[in-house]
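**Q** structure for the following, please:
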Amino acid sequence: MLLLYMTVSCVLLGSSAGIQYEEVCYGGNFRLPFDYTPPVFNGQLYFTPSDGGSRRIVMDNGKAQDPRFKVSIGSVQFTDLRERDDGAFSVSFDGNRIFDVISLKILDCVDEIRRNYGDAYRHDVPRQAEYLEFTPLRALDQTKVLWNRTDPQTNRRGRGPVKRNMLEIIGLTQADSGYYNFRKKDNTLLSRILLAVEGTYRRYDATVSKRLFIKNPTAADSWTVTLTPEGETEPRRLINAGQLEWSMSKLFARRITLLRDGIEIYPVESIDSGTFEFRDPQGNLAQTVQVEVVYESAPTFVYVGVGVGIVFAVIFCCCCVRKCCCKKSSSKRNESAPQTAAAPAVYYHDENQPTGPSYSGTHASNYSYQPMNPLVSREPATTSLGPPVYNPVNIHVNPPQPEVAAPGGLGAAPSLSLGSDCHSSDPEPKFELKGLAFPSAPPLSSDSAFCDVYTSDKLNFL
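**A** From the prediction side, this is the model:
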């Protein structure tokens, strides 16, 4: 009674501490904790697979209910673990309440080896190995023995015969992909290998209107070839067991030729881009071919010549533009050069001077000037904006002269026409007063309409 109480207490304490997680490699053995071994534990031990299988009892009252459980005093061992042994252990004392206590995970501790279609595979057989079993990837639930050391008849049925302690498989296909397990006579796993066979891959860059040759995976001529055009997802059967499909003959009308060692397409068209797959009569993928069709490009020297021509054209254009710009700027500078401002014409009126116009052909004039009394005033008689009216009478204004001799023998400035625009950039009108001792009044307006300077000797009465 005391022993049962201690057992229940230990199990309950262990379950309250949480589930124990364990990991074991495929083909290995798992030893249960001491708390679940007789005589400490004499209850019911259950196992529930993780793949959705039903719960089953594996040990009851210290006796094993599964042949792979080895029970002894103080030890319970679960042997030769497989994928189906991945799951959870639970216990029950009264047959009603069940507690999960152990979670067991089976790891695929395997040496993975990859080979291409048609290659060969060789592997040394361990000395302690008694037989070799094979599980294909296509059917993991179908395990068969390929070799048995004590049964030569089994070796004749195997895919890969063992000779002189060496496994050799020639001409691999996807059918040879799977797990190879070497075991002892007591079924203990010695070595585990995963062999994966893949189809070969090739790529061809074809040119429009050129010839394309696609080589077969091997010398066999009975391939079934499918084509998945570029941009599509559904494959089309091009060749069936070495014969061209009639439905595809329109696409490759008189452009495809089946040879013993491959397929020839001539001339190539842009619609030939896509993925070709070669399969043997058993449906194994032997080869995948990617075809990319491009248009023929020009030779390299053509691109070089075009590039050089573009460079020279750019340089020539730059030189022309620069030359034109230089000409335009030079012309603008000549047109915009400042001209010598013409001084306002000075007119002199003398009562002894004839009323007719007097012209001088040169700056050095013989016309003489006799000084008179200074002017009394140069102010206009009215404040109107029109031409100023002078009080002195008998004022004679000489007509505009191209050149007039300046007083004192000085050279006269170029004369301006009375009809010129007074609002132009020429100097404003000036009135020179001779012999005037007091400052003159400013003009009524800066917008005076007179542009010339008038001088009269008759105003010299002061």
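**Q** only C-alpha atoms from now on, for both contacts and neighbour counts.
**A** Fine.
**Q** in this structure, which spans are helices?
**A** For the chain, helices defined by DSSP state H occupy the ranges 2-16, 152-157, 246-249, 300-335.
**Q** right, and those - which one's nearest Asp205?
**A** helix 300-335 (18.4 Å; CA to CA).
**Q** I'd like the helices of the chain as a markdown table, with distance to Arg115 and mean neighbour count appended.
**A** A markdown table is the format used below for those (distance: least, CA to CA, whole Å; neighbours: other CA atoms under 10 Å):
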| stretch | distance to Arg115 | mean neighbour count |
| --- | --- | --- |
| helix 2-16 | 48 | 14 |
| helix 152-157 | 23 | 14 |
| helix 246-249 | 33 | 13 |
| helix 300-335 | 41 | 11 |
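**Q** was I right to think Ile113 contacts Leu194?
**A** Yes: with contact defined as CA atoms under 8 Å, Ile113 and Leu194 form a contacting pair (6.0 Å).
**Q** higher neighbour count, these two?
**A** Leu194 (21 against 12; other CA atoms under 10 Å).
**Q** tell me which residue of this structure is furthest from the middle?
**A** The C-alpha centroid of the chain is most remote from Asn352, which lies 100.7 Å away (CA atoms, centre = their mean).
**Q** gap between that one and Trp147?
**A** Distance, Asn352 to Trp147, by CA to CA, to the nearest Å: 156 Å.
**Q** and for Leu212?
**A** Leu212 is 46 Å from Trp147, by CA to CA.
**Q** show me which of the two is the more surrounded one.
**A** Shown here are Leu212 and Trp147; by other CA under 10 Å, Trp147 has more neighbours (25 against 20).
**Q** surely that one is in contact with Asn155?
**A** Yes: using CA under 8 Å, Trp147 is in contact with Asn155, at 4.9 Å.
**Q** now show me the structure for the sequence below, then we'll compare the two:
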Amino acid sequence: MLPLLFTIVSCVLFGSSAGIDSEEVCYGSTFRLPFEYTPPVFRGRLYFTPSNGGSRRVVMDNGEAKAPRIKVSYGSVQFTDLHKKDDGTFSVSFDGNRLIDVITLKILDCAEDDIENYGDFYNCAVPRQTEYVEFTPLHNLDETKILWNRTDPQTNKRGRGQVRYNTLELESVTQADSGYYNFRRKDNTLLSRKRLTVQENKSYNEAKVNEQLVIRNRFSGALWSVTFTPKGETEPITLINAGMLVEDEDWSLSLPFSGRISVVHSNIEINPVESSDSGLFEFRDSQGNLVHTAEVKVQYASAPTFVYIAIVVGIIFGGIVCCCCVRKCCCKKSSSKRDEPAPQAAAAPVVHYHDKSQPTHPSYSHARAPDYTHQPMNPLVYREPATTSLGPPVAAPGGLRAAPALSLNSDCLSSDPEPKFELKGLTFPSAPPLSSDFAVCHVYTSDKLNFP
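**A** The predicted structure follows:
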């Protein structure tokens, strides 16, 4: 009757649970199984499969614990002081063959983070109920040792740290001190947890080609080893080993700093700097701990300030000279254009008509105004004291302008045709026209002008 009742209750309990429960707990804490997997409700086998790939094992069978950190009581199953290796899956079996995954347990790292640089002083508060302090290095989580024990002074002398006035003190920390510090009670219950990370000191250095570079290291008196990784590469080159420069006759010439590097008071001096010196320098102590990393970036040396000033002044001066030259050339061209004489039409030859038949309509030609500034004056000619006539200026042949002259031999007083008075027996011939067109002089005869 009881087996049948157990089977019915189990089916109801497991049937009501859909899927797998996921639980997350902090490192060092306690995990309690759900009620349906505790005695007297559950009397089967409880299995655990670690997530790190370990083998499956039985942790409880018929209400009996099969692991040292499992506490089984009536109506309660507890897993105490959980570690990272307790991360995994719990399974149950009803008939001894078929397994059903019921719980997935994930261990969280809930430690408080502390970060220090190489060589710094580290201290942290110790809870009053702490019985001992244990240390687990980061690089080996399976290795745990006691640093300090309240009731065992001999352990305190052998430990790395010292507890003074409820404070844990570590002097000149290195990467070897990086790890977890657990503070526990006498019953091994975890009170608090610290995670210390020690990192290297870092510096950034800018250098110029053909100048001197000093990479400073604030730690002295140690047998440092220095490597150099050129920029863009991954393989480091050893420059200093145990405080001594690496010198090998077979390949020393291939070293990037051959003949240019020296060690002065734990500092590295490079003189002169070359463009290929850009990269990362790493300092390590005798235990291989990373002490200091120095990033170097090489730049080409810039010219002095006065050189740039001289260049700017030269550019400005050259611009001014060019502007003056262009302006002078433009002025020359404009003045030469003003000095050139304007082209003049050639003077038409003088034409005299002796035929009686003349065209009835004269043609007109407008001549350029005469220039009297450079031409000599022709003498006045007197034909008759009573009557004189001012003749118009006549252009001289060959492009020269003739000076105005008083002459009685002009046929017309202007270029326009006008009536002409003629004395009987005496005729004034007309002046030649100023253009190549035909010019007509009209003759008017009057008896009133006949003198006795």
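**Q** find residues that contact each of Trp147 and Asn155 of structure 1.
**A** 161-162 (CA atoms under 8 Å, 6 or more residues apart in numbering).
**Q** now the strands for the stretch 201-350 of structure 2?
**A** 201-208, 213-215, 225-230, 237-241, 244-245, 261-264, 267-270, 279-284, 290-299 (DSSP state E, counting those that start in this stretch).
**Q** mean deviation of the second one from structure 1?
**A** To tie it back to what came earlier, the one meant is strand 213-215 of structure 2. On superposition with structure 1, the mean distance recorded for strand 213-215 of structure 2 (mean CA distance after the TM-score superposition for structure 1) is 2.6 Å.
**Q** what is that strand packed up against?
**A** Judged by 3 or more CA pairs under 8 Å, 6 or more residues apart in numbering; DSSP states H and E, strand 213-215 of structure 2 is in contact with strand 267-270.
**Q** with the first one instead?
**A** The contact analysis (3+ CA pairs under 8 Å, 6+ apart) places strand 201-208 of structure 2 against strand 290-299.
**Q** in stretch 277-286 of structure 1, what's buried?
**A** Using 16 or more other CA atoms under 10 Å as the test for burial, stretch 277-286 of structure 1 gives 277-280, 284-286.
**Q** now the helices of structure 1 as a markdown table including distance to Ile271 of structure 1?
**A** Below are these laid out as a markdown table (distance: least, CA to CA, whole Å):
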| stretch | distance to Ile271 of structure 1 |
| --- | --- |
| helix 2-16 | 68 |
| helix 152-157 | 48 |
| helix 246-249 | 12 |
| helix 300-335 | 27 |
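**Q** nearest to Pro235 of structure 1, of these?
**A** Closest approach to Pro235 of structure 1 among the helices of structure 1 (CA to CA): helix 246-249, 11.8 Å.
**Q** which residues touch Thr80 of structure 2?
**A** By CA under 8 Å, 6+ apart, the contact set of Thr80 of structure 2 is 28-31, 69-71.
**Q** about what we covered before: Val302 of structure 1: which of the buried residues of stretch 277-286 of structure 1 is nearest?
**A** Glu277 (38.2 Å).
**Q** that closest one matches what in structure 2?
**A** When structure 2 is aligned by TM-score structural alignment, Glu277 of structure 1 is paired with Glu282.
**Q** so how far is Gly288 of structure 2 from its match?
**A** Per CA to CA, Glu282 of structure 2 is found 11 Å from Gly288 of structure 2.
**Q** same question, Asn241 of structure 2
**A** Going from Asn241 of structure 2 to Gly288 of structure 2 by CA to CA gives 11 Å.
**Q** what are the buried residues along stretch 215-225 of structure 2?
**A** Residues 215-217, 223-225 are the ones in stretch 215-225 of structure 2 that count as buried (16+ other CA under 10 Å).
**Q** surely Thr49 of structure 1 touches Arg55?
**A** In this structure residue 49 of structure 1 is Pro, not Thr. Yes: with contacts counted by CA under 8 Å, Pro49 of structure 1 reaches Arg55, the gap being 7.2 Å.
**Q** what's the neighbour count on Asn62 of structure 2?
**A** Around Asn62 of structure 2 there are 13 residues (other CA under 10 Å).
**Q** cool, Lys85 of structure 2 as well?
**A** A count of neighbours around Lys85 of structure 2, defined by other CA under 10 Å, yields 14.
**Q** map it onto structure 1.
**A** Taking TM-score structural alignment, the alignment pairs Lys85 of structure 2 with Arg84 from structure 1.
**Q** residue contacts, that match?
**A** Residues near Arg84 of structure 1 by CA under 8 Å, 6+ apart: 49, 51.
**Q** how about a cut-off of 10 Å?
**A** Arg84 of structure 1 makes contact with 49-51, 53, 105-106, according to CA atoms under 10 Å, 6 or more residues apart in numbering.
**Q** rebuild those residues as a markdown table, extending it with neighbour count and distance to Tyr180 of structure 1.
**A** Below are the contacts of Arg84 of structure 1 laid out as a markdown table (neighbours: other CA atoms under 10 Å; distance: CA to CA, whole Å):
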| residue | neighbour count | distance to Tyr180 of structure 1 |
| --- | --- | --- |
| Pro49 | 18 | 24 |
| Ser50 | 16 | 24 |
| Asp51 | 11 | 23 |
| Gly53 | 11 | 26 |
| Lys105 | 19 | 21 |
| Ile106 | 19 | 17 |
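**Q** map Val291 of structure 2 onto structure 1.
**A** Per TM-score structural alignment, Val291 of structure 2 is aligned with Ala286.
**Q** need the nearest residue in space to its match, chain neighbours excluded.
**A** Leaving aside its sequence neighbours, Ala286 of structure 1 sits nearest to Gly199 (CA to CA, 6 or more residues apart in numbering; 4.5 Å).
**Q** gap between the residue nearest to Arg55 of structure 1 when sequence neighbours are not counted and Ala88 of structure 1?
**A** Nearest non-adjacent residue to Arg55 of structure 1, counting by CA to CA, 6+ apart: Thr48, 4.4 Å away. For Thr48 of structure 1, the distance to Ala88 of structure 1 (CA to CA) stands at 5 Å.
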